[in-house]
Structure formats: C-alpha cells, structure tokens
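*Asks:* fold the stuff below for me.
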Amino acid sequence: MKAKAAVLWDHNTPWSVEEIELADPREREVLIKVVASGMCHSDDHAVTGDLAVPLPVIGGHEGAGIVEKIGPGVRDVEVGDHVVLSFIPSCGRCRWCAVGQSNLCDLGAILMAGAQVDGTYRAAARGHDVGTFSLLGTFGNYTVVPEASVVKINKWIPLEKACLVGCGVTTGWGSAVNTGEVSPGDSVVVVGIGGIGGSAIQGAKIAGARHIVAVDISPDKKAMAETLGATHFASSIDEAMTLVNELTWGVMADVAILTVGVASGDMIQPMVGLIRKGGRVVLTAVSPMGATDTQLHLAEMTLFQKQLRGSLFGECNPRADIPRLLNLYEAGLLKLDEMVTTEYRLEDINQGYDDMKSGKIMRGVIIHEH
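*Replies:* This is a model prediction of the structure:
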C-alpha cells in the first residue's frame, strides 16, 4: 500500500515528507493507522547523529493509532483496536521481561537497527528499503510494527493525547516515581523542562513531593512548569543550588533529575551538588553515543553516599504502566492536554522541531491526515 511519511535521508538535513510503499505485516506484526505522533527530542538526535541510526529512516517513536491489519500469530490485538505504540517493545519472554524490567527487553538491542525483528524492511521509498525509528516510524500515517510494541487502550481516550505515553510522559514520570523513588514530603529538582522534564514534575507531584524546583534557561517554561506542579523555578543550576539550600535549610534535595535535550559530562557534578547525603541523581537525558568524559567528585559519592542512576523509559513496564498512566489521566491526576503546546501537520514537521529547539513548545504533536 502507499502511505506518507517523514524520511531522514542524511544527517543534519530536514525531514523529507514523501510517498512510501508499505508492505503487509508478517508473522506477529501489525499494520497501524497512525492518528497522532508526539515529536520527541530523540528523533532529532537521529538527525544530528547523536543516536547512531542507519539511514534512510522514517522517524517517530511516540504514537497512537488504530489496528488496520494483523499478521499471522498475532494474539493480543485485533482489527479496530486503539493502541499506543511503545518505543521499547516488550517480548514477555526474555530474562528482563520475566523479572518485571521490560524497559530492558532484549528486543531493545535492535531499536536502532532500522529493520524489523526478522532483519527485513516493510517500507520503501525512491527504490530503497527504508528503516523505522525504534521499530515504529510513527512519522508515517501508516506503519507496520511488531506486536511486542503495541499496547491496547480504551477507545474513548483521545489518541492525540494518548500518543504522549508512548515515550516522553512515561519516561519522565517513571524517572521520578521509579528511578528517583520520590516519596511524600521530598524535595525534587528537575533540570530541563521539555516533554520529559514536565512529566518528571508530574510524577514528583503525584508521588507527594513537597518542593518541586523546575530549572530551565527559558523563562517561558516557568508558567508551564507551574501548571504541571512545580512549586519553584530557577533559570540555572547555580540559581537552583541557592534556592534548594534555602528551601531545605541546607539539607538539599532528595532527588535531582536531568532531562535536558542533550546531556554533557560537565552537567553531572553540579547535579550531584544539588542532592543531600544519601540522595539520588537520575540521568534520563540522552548524550552522544561516543561521549565518555564527565566530572565527578568521587569522595563526595562515597563519603556522602550519593547515588547516580541511569533511567531508560523511566524503568516502566509498558504493558502495565501505559494503561496505568492513562487511568491517571482519566482521573484528572495526570495532565496530558496541557502538555501539548501545538499540533502540526506532517508537512510542518521541520517547523515543529525548530519550535522545540528554540524552547517555544513543551510538546508538539503531529496529527496525521488519512
């Protein structure tokens, strides 16, 4: 079948919106009519080369849609089901899925391969096979994905909001609730207030944090951070350091979460300086794949028993936590409507990413035309 998608043909070039050919789903695969796709910063990491993704590739890994067709062996969904596409698949069989760490599913090893699980491709353009980012390619109005990447949801939940829990909201929420282990009464700092940072604020609020300090260089993020639950705002880590010291009477924060667009090694020690003895720094932000250098006072880590924790997908289990978060949304506890700053047509994808990188939006969503 013919479809329309945003394809990246070379690094540091614009997304090209064009017609593609899409093959039928194969064994344990599903054809999805994509209704909406969140515009996550990770797709821009593919553009810059910070994430090593073979090109050409159809972008998008934060989507929601409707099952159009199922391949042989599919058991969990049927035609007409509404689904969220999880950016990390969950096979349910590997060691990590079996012990409740499906965010570390072994299928994650092929997320950046471009091809599907069997090593072949379902999309083609200009006479070439075209990969899909994170096995998904939600920057297409139709896509073929593994059943392991599909989570069925209630049909009454708006798909243009549900798409956000396919990556960013779940990652941010889990960074606070799971990796950060935020408890009632805690003081929390979130550095970098985009889609993931805003969701980390919400996770901290739902977990009962007393102080939530949002940190961003853009003053325009202050109002949005407060809408999502931040109690204070700072424009730099240095400013946050003084503020947290005052709020906690010198104890410092229980948890500090780094959710900037691109993490660098020189950010780590300032984050460690924000937390108390026994506190936790959560590193959620993506760094260039080859980055190895950082600055860290090792004695401070040992003598003050501070912790630095990495967080992938917020340590969430997609088949359990995606429905859980949508239940929180239905209950009015998780704000998704407020997260969406602007809706775009697929043809406006490059403008959307310009808006994101300039700090104009919290989260952009592409609404596909069919």
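
*Asks:* from here on, just use CA atoms for contacts and neighbour counts.
*Replies:* Will do.

*Asks:* so where do the helices sit in the stretch 1-150 of the chain?
*Replies:* In the stretch 1-150 of the chain, the helices defined using DSSP state H, counting those that start in this stretch lie at 41-48, 95-98.

*Asks:* so which of the ones you listed is nearest E68?
*Replies:* Proximity to E68 (C-alpha to C-alpha) singles out helix 41-48 among those, at 25.1 Å.

*Asks:* buried ones in that closest one?
*Replies:* The neighbour-count check on helix 41-48 (16 or more other C-alpha atoms under 10 Å) flags 41-47 as buried.

*Asks:* and L136, what does it touch?
*Replies:* Taking C-alpha atoms under 8 Å, 6 or more residues apart in numbering, we find L136 in contact with 60-61, 85, 87, 143-145, 149.

*Asks:* here is a second sequence; please produce its structure as well for comparison:
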Amino acid sequence: MRAAILHQIGQDSLDVRDDVEAVGFGPGRVRVRLRASSLCHSDLSAMSGVLPQPAPFVPGHEGAGDVLEVGEGVDGLAVGDRVVLCWMAPCGDCPHCRRGQGHLCVSSLRRLGTPGFRLGEATDAFGFYNTGTFAEEAVVAADAVIKVPADLPYELAALIGCGVTTGFGAAANTAAVEPGSAVAVIGAGGVGIAAVQGARVCGADRITVVDPVASRRERALGFGATDAVAPEELKAAAKALEAGGYDYVFEAVGRSATVRAAYDAARRGGAVVVIGAGAKDDQVHFSMGELFFNEKRVLSSMYGGGDVRRTVARVIELWRDGRIDLAGMITHRVGLDGVNEAIAQMRSGEALRTVVSLGQD
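*Replies:* Have a look, this model is predicted:
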C-alpha cells in the first residue's frame, strides 16, 4: 500500500512510497482502511522532535475510515463500520479510566516501541502514537477505534479524531465555560477555532481571538468569535474589560510565552486553560506572590479534558444540529502525494486544517 514516511527526526519532508505494509494484526487488533486524514500541528511537532516518537514512522493521528478486519476478542466492531482513530486510547481498566478520565490513560504509550508498519521487505516503522494515518491502511488496538455514524463524511470525521475534540472539550469539559462569560483564545489554528466554537456553544458572551496572522483573525470571526486582535493588542483588550481581564483564556499554541500572556490576560479569579502541546524544556514562570494573590486557576486540557468517546459523540450531535461547523474548518484538500505541500501550508499559517484524501473506493 501507499504511505508517507519520516525516516529521521528533524527531516522537513515525508517520503511517499508504495511498498509499505501495515503489520501486527491479531487478537485484540483491528485493521482499518483509512479514507481521510487531517494534518495537525502535533504531527509537525513529532517530526521535529518536540513530541517524542521513534522513527522511522508514519505521521498522522487524525484519521477516519472503515473496518476491514476484526481480530479475535474484539467486541462492538464489525467489518464495514465507519470509524475514527483515537491516538491516546484508554485501556478501560486503569485508575484514570475507572474515574471516567480515560483521556489521561497512558497505557497506549507503552506500545510506542511496537512497529505498526514495514517498509519494503525488512525495515520496521512505527505509527505516530500507535496510529499513523498518512497511510492507506493501519492496524491498531481495538480501544483506539471509535465507531461513528455511517453518514458522517470521512473528512469531517477525521477532524474529530483530535483537533476538534481537543479544542471543543477544553471549553466544554475542562473549563466548563459559563454562559455570559468573556473568553479569549490565543492561537487561531484548528484547535483554537474548535475552542472558539466550544465557548460559543457554552454561551460565552464575548470571544476574543488572538493571532499574529490577520487572515486567521478574520477567519475566526466566521466561527463565532466576537472580535480578534493581534498579540500586542491583547493586554489593552483585557484591561478594557470591566473585570480587568477575561474569565477564561485558552492557550492553543504550546509555548511558554503565550501561556504567560494568557495568565496576564485573565482576570483575578479567572482561568487559564493550556491546550497547546509544548516542549518539555520550555518552562513558564510565575511568582508565588502572584499565584497566591490573584487566585487565577491554571488548568491543562489533555485531549478534550474528558471521556473521549463522550466528547466525540457530543461533537457529532452538535454538528447534526448545525451548532458546530466542521466543513468550514477544512481550508485545503490534497491527495497523499500532496502531503508535503500541506505541511508547508501549515507552517506558513495559510491552512486551518488540510485533509489528506486516501481514496474513497
């Protein structure tokens, strides 16, 4: 089959080849024919080494397709089911899962060293966080497969695999934004726009988007943002509010500087919600005095901050009701041969979400 490969961490482009095989099928596993994959900034972070991932590997973790084969012991899935892949699959039995916090389950990370693909006749390769959706097929653990309605288009389903679930869940689950609130979202990429939509669904009265790219700021207004400012304008916008800051500030970039800016823009007693996946050596600093005196809550939101399957189901329901715009988030579409073009578009800030089509036959 065809797949895109990163041979070494730090390389800028992927090698699209047709001698790749998905391996590892057996009990407890599912073979999926992928139809669409969305490009997320986390894929670029794995390619650069910011997120840990052994190489060579097939990037991509926002994927949707159909079940081709079901291994022994797998319940609830059948050949032909339309599915979305879950890159941080909950095991269902650890303390986090038993508390209903399956998004915090790390059992799947223990499989990162297990090859999911083979190049040519002898070279093992991995799937990004045990998925690898820039391929025509993938073999994954059954707990990494979420069944979705058959009428949900593949390209929209792919978005739900990570970015939409992460951003929407940060607003609806982690922050539980209250109606009438003033919200700011730093970063108008796919996750940030999903957070905007989540805050709107929750009833936020004011939603300010912060981004250095004017076209991204303008685009955010179409998803429910009430105003948009450049980063250097955030401080003045926050001080102009009656409370002296925002009730909730979402950081969807993954850098210490923007986390600090988010903290400064929140009102006393407000909340800072960190969604962006940053580097482990990028440290953000607060003084003990300000942490005590301001009583601002600093919250991190991992994969939507709640049970992933429930969040996915809620997003689909809201999409059906016309309350979440998924199709509008797709600004570019390419085939597998265009994946490097898609990477360049994301790095430039041109693309919100690019969907890689993997064939509909």
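
*Asks:* quick check: TM-score for this pair?
*Replies:* Once superposed, the chains reach a TM-score of 0.96 (TM-score structural alignment, normalised by the length of the second structure), with 357 aligned residues with a C-alpha RMSD of 1.4 Å.

*Asks:* can you lay out the helices of the stretch 1-150 of the first structure as a markdown table showing distance to A234 of the first structure?
*Replies:* What follows is the helices of the stretch 1-150 of the first structure, written out as a markdown table (distance: least, C-alpha to C-alpha, whole Å):
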| stretch | distance to A234 of the first structure |
| --- | --- |
| helix 41-48 | 22 |
| helix 95-98 | 38 |
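
*Asks:* so for T132 of the first structure, which of those sits nearest?
*Replies:* Taking C-alpha to C-alpha, helix 41-48 is the member of the helices of the stretch 1-150 of the first structure nearest to T132 of the first structure, at 11.0 Å.

*Asks:* average distance between that closest one and the second structure?
*Replies:* For helix 41-48 of the first structure, the mean distance to aligned residues of the second structure following superposition is 0.7 Å (mean C-alpha distance after the TM-score superposition for the first structure).

*Asks:* what does that helix rub up against?
*Replies:* With C-alpha under 8 Å, 6+ apart as the test, helix 41-48 of the first structure has contacts from 8, 10-13, 51-53, 59-61, 133, 261, 286, 353.

*Asks:* nearest to A162 of the first structure, out of the helices of the stretch 1-150 of the first structure?
*Replies:* Per C-alpha to C-alpha, nearest to A162 of the first structure of these: helix 41-48, 17.7 Å.

*Asks:* just the contacts of L136 of the first structure: which are in strands?
*Replies:* Residues from the contacts of L136 of the first structure lying in strands, with DSSP state E as the criterion: 85, 143-145.

*Asks:* if any of these are buried, give me the PyMOL selection for them.
*Replies:* To isolate the buried members of those in PyMOL, using 16+ other C-alpha under 10 Å:
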select buried, resi 85+143+144+145
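
*Asks:* which among the ones in strands among the contacts of L136 of the first structure gets closest to A109 of the first structure?
*Replies:* V145 (15.7 Å).

*Asks:* alignment lookup: the closest one to the second structure.
*Replies:* The alignment partner of V145 of the first structure in the second structure, by TM-score structural alignment, is V140.

*Asks:* could you find the closest non-adjacent residue to the equivalent of G174 of the first structure over in the second structure?
*Replies:* Aligning on TM-score structural alignment places G174 of the first structure opposite G169 in the second structure. Once flanking residues are discounted, G169 of the second structure sits nearest to G304: 3.7 Å by C-alpha to C-alpha, 6 or more residues apart in numbering.

*Asks:* contacting residues for the one you found?
*Replies:* Counted by C-alpha under 8 Å, 6+ apart, G304 of the second structure has contacts 103, 165-170, 173-174, 311.

*Asks:* tell me the spacing between the most centrally placed residue in the first structure and L258 of the first structure.
*Replies:* Of all residues in the first structure, the one closest to the mean position by C-alpha atoms, centre = their mean is G168, 2.8 Å from it. Noted for G168 of the first structure: a distance of 14 Å to L258 of the first structure, by C-alpha to C-alpha, to the nearest Å.

*Asks:* likewise for A64 of the first structure?
*Replies:* 27 Å.

*Asks:* next one: N245 of the first structure
*Replies:* N245 of the first structure sits 18 Å away from L258 of the first structure, taking C-alpha to C-alpha as the criterion.

*Asks:* repeat that for L333 of the first structure.
*Replies:* L333 of the first structure is 23 Å from L258 of the first structure, by C-alpha to C-alpha.

*Asks:* ok, the two, which is more surrounded?
*Replies:* Neighbours per residue (other C-alpha atoms under 10 Å) separate L333 of the first structure from L258, with L258 holding more: 28 against 15.
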